[in-house]
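In: okay, sequence plus prediction incoming.
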Amino acid sequence: MNLITLKNLIYSLSKAEKKSFSLLTGMQEGDKKYLKLYEYLLTTKNIDIENLEKSYTKNGLEAARKHLTHNLMKAIRQAENDKNVENRLIIDLKDAQILHRKGFVSESFEYLDKIKQTALNNELYPYFLMAARLELQYLTRLQLAGLDEFEMIKKQSKIEEILEHEMQVHRHSSLHEILLIRYWRKGTVNSLKEKTKLNDLLLEEYNILNNRNYRSFESQKLHLNFQSAYFMMIGDHEGSLKLFYELDALFQKNTHLWKDSPTYYIYLLDGILTDLCAMERFNEMPFFVNQLKNISSDSQDLNWQIELLATHHQLTIFNQTNQFQEAATFLEFQKEMIEKLTVNTPFNSQAQLCLTIAITHFWRQEYKQTLRFLNFMLNNYRNTFSYQIYVQSRFLFLITQYELANFDYLRYEIRSFERKLKADKQESFLENLLLEILKKLTQKPKNLLKLFEDFIKKIQALDDSSNQLRLFKTLLIERWLLRNKIDEFNH
């Protein structure tokens, strides 16, 4: 873990994790040079490697970095140890091994029985398999004392049943991942050839469902996820919407299986809201935003993430439905919370929220505020958030410079961005089209009205199945061109 990542990790620590780190380091003896590095990373804005190496010597800095990383990760693990079922199962497995090694055989088997039952009750099948295999190993060392052949076969059969379920889940997950990558890269399908390819995946899923021997929450979840993605890809939005509600109902029915670790449900709702936005079903989004807000977690990190995603999606609803005054009121109300969110959450999520806020300010013609949020993310977190957010942010930055009439600077930034896209091999028709628009606008053409009309027609003629159109939809590019067309017409 390099020093920048280490610094970011320190900033992400919750109060409980900081307390755990303090207690852990307080129990240690000897020279604690790594604590000086901790204080430095906690308080400095820009890391000066050269001065650090002078203070520590190069080898001393490396030793302090490793020691600090080790202690931070240990403190975080200790803070989380008893917070969810999986952590307790891991601890119980270790305890069972220790007891067996110390000669407390019956106590060790009691632990393993408890692990197996807890794992089955919570559908945490990998832990059942670990405990079941360990049990058979220990029994074999004891020459299978007290176990007849029927009981041994019964134990082996249960392991095989769970293994088969896990293999089916793996196959199902693989199909879902293939479907998702096709959807994210190509959008909806139109041609017969593409639909035939999709039907092949559908047939494979049918075979998995038809042959499954164990119905679980995970298998039901995968089926509904697969079907919703399939309907999205063939353009059946009503079918997808129905499945979104079924997915949510499945999670609500099985809260005991995920309440200790709600991460998957959080990101499921985030994905549903993103898809609803792409489908322009903004009236359906508030239900899922409320479901997101209603998730409770013992983890402060997850609570921050829930708050951030709910804020982002609520603001997106306002932006996409042209409710910019409501968006401004919402931002003012959330001002203190947003300041906390842009410190305590993963950088990709921070960047997403900053972009959404910047879009609100842009449409309220508050361009200084737009640039403040864009500069904050582009200058601080460029290498820590997704390329899609980066591209959208750069384009909004360029459009803002146009609105401020900074044409010389805009021409320079366009060239810089073009070089970046070419170097990263990320050019596409849509990016090139938008850059073409901006380049022509910087030339101050005489007939601006016709120019805006031409580009609006080009955008409207684009194949709506392309997932890359999210760039235009997120930034409301078509609406921006229409606004400029109207302004030019009025002049």
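Out: Arrived safely, thanks for sending.

In: C-alpha only now, for contacts and for neighbours.
Out: OK.

In: ok, how many other residues are close to the residue nearest to Leu41 when sequence neighbours are not counted?
Out: Among residues not flanking Leu41 along the chain, Lys7 sits closest, at 5.3 Å (C-alpha to C-alpha, 6 or more residues apart in numbering). The local packing of Lys7 (other C-alpha atoms under 10 Å) involves 21 other residues.

In: hmm, Lys7 is touching Thr44, no?
Out: No. Taking C-alpha atoms under 8 Å as the definition, Lys7 is not a contact partner of Thr44, at 9.1 Å.

In: can you show me the strands along the protein?
Out: For the chain, applying DSSP state E gives no strands.

In: how close does Glu204 sit to His176?
Out: Computed as C-alpha to C-alpha, to the nearest Å, the Glu204 to His176 distance reads 11 Å.

In: A further structure is provided below for comparison with the first:
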Amino acid sequence: MSNLSSLSQLIHALSKAEKRSFSQYAALQQRGKSYLSLYEIIRKGKSADIERDFMLANPDSDFVSTVQYLRTLLIKTLLTLRNEQADEELLLNGILEIKLLFRKGLIDDAFKLITKYKALARKAEKFDYCMLLEKMELQHQNWHQFDGIPDEGQLVKLQSHLRRNIQYELNLADHSALFELLYFRYLQNGNVLSDKDKDHLNDLVVTEMNLSGNQRFESFDLNRNHLLFQSVYFMMTGDHRSSLRTYYELDKLFGQYAHLWQDEPIVYINHIRGILNNLFNTQQVSEMDYFTGKLRVLSQKNPQLIIDQVICVAELKKSLMLRQFEKGIILIEKEFAQLFSHTDLLVASDKAELSLFAGLIYFHSKQYRKSAVLLRKIIYLEPTKNNWLWKMIKWLNLLVHIELNDYDYLQNETGSVERLLKKQSIYYPTDKALMHYVKRLPLCMNRKAKVSLAKECLTHIESPEKNRYEIQFLNTMNIQFWLSHKLTTK
């Protein structure tokens, strides 16, 4: 990400209070105010070329150095404004203070602070910091001839605490690794194709069951990883209702331990994203408003573009499921217009997801050109790691060009899509039926032949209720609705 993109994302993530405080802070600075001009250009979000507009207003200023200065000043201001530091920040600052005291020879004060921050680390379940503090304590007790340890029993106790925290971190690392591997497979391959393919996940499932069944420790992070593993496993095997139940358990856990994640809201945002995804796949869209409402509340204190992206995608999914396409267009062009003007600040997968569902709204509204423009911006970028998402984008792009009667493009792109599906092992029965349709369509010389081809394709595509392994693809693309429409369109 360029410095300008980083700066833009930082400015758009500021809360109203932070923007007000920054303006007051900047007014006290003696430096020339060209950086404030840049700040206002980015904050208003109306500039098509930020550098050009800045240089027109400030011809004697250097754009690159102003970007760097403004970014540095913003970060400095935000750090200064934090009235209440998070537990992790307190621990980091505490460790620096302890090191300083040891260097200056204030040994007793340093050991008192170690005791204080160990208690905080245990309360906040930051056992990695407990480990660091205990290691520091043992080192300095050794270097100062164990002056603060009354007997051997106390030393052995301190050593055992350190070993236990090391063992906990290893246990947490094992749990995290299993979830990360499973989630990576999900992003790469999507749902399994059959019960036989389901067995290929057994290596991770058995290991996770052994870890959970022989649990020596209890913490928010361990419980969260266990439930996340289960929920993703159920999603991969097409059991979205079980995945949803697991996510509800996870939601209770997040509610009980809100103080442990409130300073890292991305953890909770991704959790809500998982719930919304399962509600969509189980066609319970009426329940979505409750969880998008939680995100709206969260965005008041943490105005992040990713929150707007998750809310917008959920609302677009709801419009697709209810076939309220006009409402979806209002969301894109009015309610979330600012989000769509700043998609370059999103990570590739979030940008692709947003473009997919906006493209689907335009597609089903028969605004094919608008859908094509959105998809073109994504298609020619580097593919995202989420192969499942990338596949749907490629398919939608083909369907759009069918509606645009661009058969020359179809001929070139169809082979590319087929090679992609085979190479990445995500060639599902519905993909094969659609590929047959796309290949045969240019050969159909009249409406009767096209209707016959659409009927043939429909017979090979099961409903989402019957085909659990493709439920996400079928609900998202709404292929049956589109093909059924082909039977009646003249």
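Out: Yep, that arrived. As the structure is a prediction and not an experimental result, all values here were calculated from the model.

In: TM between them?
Out: For these two chains in superposition, a TM-score of 0.77 is obtained (TM-score structural alignment, normalised by the length of structure 2); 464 aligned residues with a C-alpha RMSD of 4.5 Å.

In: thinking again about what came up before, which of Glu204 and His176 of structure 1 has more neighbours?
Out: Between Glu204 of structure 1 and His176, counted using other C-alpha under 10 Å, His176 has the larger neighbour count: 21 against 14.

In: which residue lines up with the more buried one in structure 2?
Out: Alignment note (TM-score structural alignment): His176 of structure 1 maps to Phe179 of structure 2.

In: go on, Leu292 of structure 1?
Out: Aligned partner of Leu292 of structure 1 by TM-score structural alignment: Leu295.

In: hmm, back to that, residue contacts, the closest residue to the match of His176 of structure 1 other than its chain neighbours?
Out: Spatial nearest neighbour of Phe179 of structure 2, chain neighbours left out: Phe229 (5.1 Å); criterion: C-alpha to C-alpha, 6+ apart. Contacts for Phe229 of structure 2 (C-alpha atoms under 8 Å, 6 or more residues apart in numbering) come out as Leu178, Phe179, Leu182, Tyr183.

In: what lines up with Phe229 of structure 2 in structure 1?
Out: In structure 1, Phe229 of structure 2 lands on Phe226 (TM-score structural alignment).

In: its match and Leu292 of structure 1, how far apart?
Out: From Phe226 of structure 1 to Leu292 of structure 1 the distance is 21 Å (C-alpha to C-alpha).

In: what residues of the longest helix seen in structure 2 count as buried?
Out: Criterion DSSP state H: the longest helix present in structure 2 is helix 152-189. Neighbour-count burial for helix 152-189 of structure 2 flags 155, 158, 161-162, 165-166, 168-169, 171-172, 174-176, 178-179, 182-183, 185-189 (criterion: 16 or more other C-alpha atoms under 10 Å).

In: list the helices and strands it packs on?
Out: Helices and strands touching helix 152-189 of structure 2, as assessed by 3 or more C-alpha pairs under 8 Å, 6 or more residues apart in numbering; DSSP states H and E, comprise helix 127-143, helix 202-213, helix 220-236, helix 387-403.

In: tabulate the ones you listed (CSV), appending distance to His259 of structure 2.
Out: Shown next, in CSV, are those (distance: least, C-alpha to C-alpha, whole Å):
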stretch, distance to His259 of structure 2
helix 127-143, 16
helix 202-213, 24
helix 220-236, 11
helix 387-403, 33
